[in-house]
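**Q** need a structure here:
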Amino acid sequence: MSQINKQALHLRAEVPYELGGQRLDQIAAQLFDEHSRSRLSAWIKEGHLTVDGAVLRPRDVVHGGAVLVLETEIEAQGEWQAQDIALEIVYEDDHLLVLDKPAGLVVHPAAGHADGTLLNALLHHVPDVVNVPRAGIVHRLDKDTTGLMVVAKTLEAHTRLVAQLQARTVSRIYEAIVIGVITAGGKIDAPIGRSSQQRQRMAVIAGGKQAVTHYRVLERFRSHTHTRVKLETGRTHQIRVHMSHIGYPLVGDPVYAGRFRIPPAANPSLVQQLKEFPRQALHARFLELDHPATGERMKWESPLPEDFTWLLSLLRQDREAFVG
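**A** Predicted coordinates:
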């Protein structure tokens, strides 16, 4: 059944005298802080948020003692199907859930992936998220990237998690296997935007959005490196683009890895695994954030998936075969 719901919203608040004299949009953001500033501003402009019964502009000054009334309907964000798709849920409460995404699961419906996505699964598991922007999805993982994602179950949680992501207080740490031997860790600060040559690809380009990635070495092999990567920003394909940009693309990346490379005289098992690795070797290993309702700092860890650990074991065997 298609999810097209509307949720009535009726809120009332008296402006405290200490807030009097500020702009309406500023006061509304403090009194109704479970909603984003942009959403509140739109409601003011549309006449859904009134002051003593009158429609004002967002910039109009409001005095203490005035009564704000918000009456509106929150509409579903799209016509999406709820689908019974199994989810690996690591943690869940009334406000959020944290899941461990498998490879191959698309996060959000798009061209070529109208259904069968994480969003469709969420609508089945938590039907009320149809009333939360993007069904509560506040950040994405690429289709073939595995690991931890947080989903907001309420509007308030969504607003606060998005604010944390914007303030860069959510810690997202990944592990990757890259082509080439990295000598030391570092920081990549290079803007990312759509490639002018191929619109499906992202690239480091002048005028792109700021993107900052930190990386360090966990283990070196003859021609590869196991790395830990921490995102400071969250651009599309950021880790894949940045690591390729500095000359260490991810194993198995069909878009950014370029020419296939193998260690000289490598064991046939390793050669086969490197050739046939079905996806970019990238896993969202750690997630840490402030709980949107309690403020408590929470953290989760996801074990490395089987294909990742098997490749690491083959790389270790290869390195040991050539020691000395």
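
**Q** please count neighbours and contacts with C-alpha atoms only from this point.
**A** Will do.

**Q** give the contact list for Gln238.
**A** Going by CA atoms under 8 Å, 6 or more residues apart in numbering, Gln238 touches Ile192, Ala211, Thr213.

**Q** tell me the one among those residues nearest to Val138.
**A** Using CA to CA, Ala211 is the member of the contacts of Gln238 that sits closest to Val138, with 17.7 Å.

**Q** residues touching that closest one, list them.
**A** By CA under 8 Å, 6+ apart, Ala211 lies in contact with Ile188, Asp189, Ala190, Pro191, Ile192, Glu232, Thr233, Gly234, Arg235, Gln238.

**Q** next: His113.
**A** Residues in contact with His113 (CA under 8 Å, 6+ apart) are Val106.

**Q** any chance of the contacts of Gln238 in a markdown table, plus distance to Ala110 and secondary structure?
**A** Listed next are the contacts of Gln238 as a markdown table, based on distance: CA to CA, whole Å; DSSP: H, G, I helix; E, B strand; the rest coil:
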| residue | distance to Ala110 | secondary structure |
| --- | --- | --- |
| Ile192 | 21 | strand |
| Ala211 | 24 | coil |
| Thr213 | 27 | strand |
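
**Q** could the residues you listed be laid out in TSV, adding distance to Gln317?
**A** Output for the contacts of Gln238, formatted as TSV (distance: CA to CA, whole Å):
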residue	distance to Gln317
Ile192	37
Ala211	36
Thr213	30
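
**Q** give me the distance between Leu123 and Val132.
**A** Taking CA to CA, to the nearest Å as the criterion, Leu123 is separated from Val132 by 11 Å.

**Q** please give me the structure for this one as well, since I'd like to look at both together:
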Amino acid sequence: MTDTTDSIKETKIVPLDQGHKRFDQVAALLFDDYSRSRIQNWISGGQLTVDGKTRRNRDKLIGGETLVLDAVLEVNEGWAAQSIELNVVYQDEHIIVINKPAGLVVHPGAGNPDGTMLNALLYRYPELASVPRAGIVHRLDKDTTGLMVVARTLQAQTGLAEQLQDRSMGREYSAICMGVMISGGTIDAPIDRHPKQRTKMAVAPLTMGKEAVTHYRVIKRLRNHTLVRCKLETGRTHQIRVHMSHIGNPIVGDPVYAGRSRLPKGVTLEVMTVMKRFKRQALHAGYLELIHPQTGLQMHWEADIPADFQELLDEMEHELKVYGTEFDL
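**A** Model (predicted):
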């Protein structure tokens, strides 16, 4: 992989009313195009100085100092630009919103060195080579479909990342879960790597795992399954899949968290047939809401569930209509 760098040189004067505050806090306010963590790294590395001297993140300023940022922003060009179709539902000079199909990996990694959404983004938007991770600020699993936002500038990426961190970005998912659920609720259960299977995630003790909160509500009870709407408060790896499995209602088709493949007792032949050929988790990111990082306007998008998900749902709804359920809808 070949890395190039972009130079950043900026100078700011600390306002007097910002005296008696931590260096990193003041710097984050003055250099607000960059994330707090990036600024802290620059301070630790001596690339952001106070009156020509290196200082620690926690050091207090008095006001009136000159802050000089002389840093390099690493740009990774080791990823190839590839002509891969993307379903772009919105774009402007600052952000791109994509409806990701099933089977498309978001970011290159072990087992997927190319052929990813990142490679497709670099081909369609070459300027993303100068933005870390080609502007990707959050991910969807390979076989989860739906909406994702990508930043076209470093400033937009910083703003979107902050919305994810302060939980102001709204993300909602449709999922078909196993079992007939009585009502919705909130799952507040920390998540960490599975202690034995490192490719999996699992609910973990609070002292070990990262906070993870998922709100879910019942949209429709089916004969043997439930269509739910999940809203993420946090964004941990595989969060919805892990949480729904944790409460005993794993997502239909989930090859990792649904356990051994099993069909509900008394399922119709039609539903059985569709379920057997549905080779992924029935999870779709259908709603995305955010504050535009440049204009400050509240924006939202919706994406219809894909055809294979709809076919599965249609057969389950037909099964309900013909055979009913013990629950009164």
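
**Q** before we move on, the earlier item: of the contacts of Ala211 of the first structure, buried ones?
**A** By neighbour count, with 16 or more other CA atoms under 10 Å, those hold Ile188, Ala190, Pro191, Ile192, Glu232, Thr233, Gly234, Arg235, Gln238 as buried.

**Q** taking the contacts of Ala211 of the first structure one by one, which sit in helices?
**A** Gln238 (DSSP state H).

**Q** ok, Arg171 of the second structure to Leu320 of the second structure distance?
**A** Distance from Arg171 of the second structure to Leu320 of the second structure, by CA to CA: 29 Å.

**Q** so which of these two has more stuff around it?
**A** Arg171 (22 against 16; other CA atoms under 10 Å).

**Q** identify the residue nearest that one in space, chain neighbours excluded?
**A** In space, and not counting its chain neighbours, Arg171 of the second structure is closest to Leu288: 4.8 Å by CA to CA, 6 or more residues apart in numbering.

**Q** mean deviation, whatever helix or strand that neighbour lives in versus the first structure?
**A** Leu288 of the second structure belongs to strand 283-291 when assigned by DSSP states H and E. By mean CA distance after the TM-score superposition for the first structure, the fitted strand 283-291 of the second structure averages 0.5 Å away from its aligned residues in the first structure.

**Q** what is the burial count for the nearest residue to Thr199 of the second structure once chain neighbours are set aside?
**A** Spatial nearest neighbour of Thr199 of the second structure, excluding adjacent residues (CA to CA, 6+ apart): Arg193 at 7.5 Å. Neighbour count of Arg193 of the second structure, defined by other CA under 10 Å: 17.

**Q** top helix in the first structure by residue count?
**A** As assigned by DSSP H, the longest helix anywhere in the first structure is helix 306-321.

**Q** I'd like the distance from that one to the chain centre, please.
**A** 29 Å (CA atoms, centre = their mean, to the nearest Å).

**Q** and that helix, what other elements does it pack with?
**A** Counting by 3 or more CA pairs under 8 Å, 6 or more residues apart in numbering; DSSP states H and E, the packing neighbours recorded for helix 306-321 of the first structure are helix 268-276.

**Q** show me what counts as buried in the helix it packs on.
**A** Those would be Leu270, Val271, Gln273, Leu274, for helix 268-276 of the first structure by 16+ other CA under 10 Å.

**Q** same question, stretch 134-146 of the second structure
**A** By 16+ other CA under 10 Å, the buried positions in stretch 134-146 of the second structure come out as Ala134, Gly135, Ile136, Val137, Arg139, Leu140, Asp141, Lys142, Asp143, Thr144, Thr145, Gly146.

**Q** repeat that for stretch 277-291 of the second structure.
**A** The neighbour-count check on stretch 277-291 of the second structure (16+ other CA under 10 Å) flags 278, 280-291 as buried.

**Q** picking that back up, export the buried residues of helix 268-276 of the first structure to JSON lines and append columns for distance to Leu49 of the first structure.
**A** Converted to JSON lines, the buried residues of helix 268-276 of the first structure look like this (distance: CA to CA, whole Å):
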{"residue": "Leu270", "distance to Leu49 of the first structure": "63"}
{"residue": "Val271", "distance to Leu49 of the first structure": "63"}
{"residue": "Gln273", "distance to Leu49 of the first structure": "59"}
{"residue": "Leu274", "distance to Leu49 of the first structure": "58"}
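
**Q** for those residues, which one is nearest Ala110 of the first structure?
**A** Leu274 (29.7 Å).

**Q** which residues sit against stretch 92-109 of the second structure?
**A** 86-91, 112, 114-118, 139-153, 156, 293-294, 303.

**Q** and if we set it to 7 Å?
**A** The contact list for stretch 92-109 of the second structure (CA atoms under 7 Å, 6 or more residues apart in numbering) reads 87-91, 114, 116-118, 139-153, 156.

**Q** from those, which land in helices?
**A** Per DSSP H, the contacts of stretch 92-109 of the second structure map to helices at Met117, Leu118, Ala156.

**Q** ignoring the adjacent residues along the chain, who's closest to the last one?
**A** What it means is Ala156 of the second structure. Leaving out its chain neighbours, the residue that sits closest to Ala156 of the second structure by CA to CA, 6+ apart is Pro293, at 5.3 Å.

**Q** the one you found: neighbour count?
**A** There are 20 residues near Pro293 of the second structure, going by other CA under 10 Å.

**Q** does it lie in a helix or a strand, and which?
**A** Counting by DSSP H and E, Pro293 of the second structure is part of no helix or strand.

**Q** residues touching it, list them.
**A** Ala156, Gly159, Leu160.

**Q** what about 10 Å?
**A** If you count contacts by CA atoms under 10 Å, 6 or more residues apart in numbering, Pro293 of the second structure has them with His94, Ile95, Ala151, Gln155, Ala156, Gln157, Thr158, Gly159, Leu160, Ala161, Glu162, Gln163.

**Q** also Gly63 of the second structure?
**A** By CA under 10 Å, 6+ apart, Gly63 of the second structure lies in contact with Ile13, Val14, Pro15, Leu16, Asp17, Gln18, Gly19, His20, Lys21, Val26.
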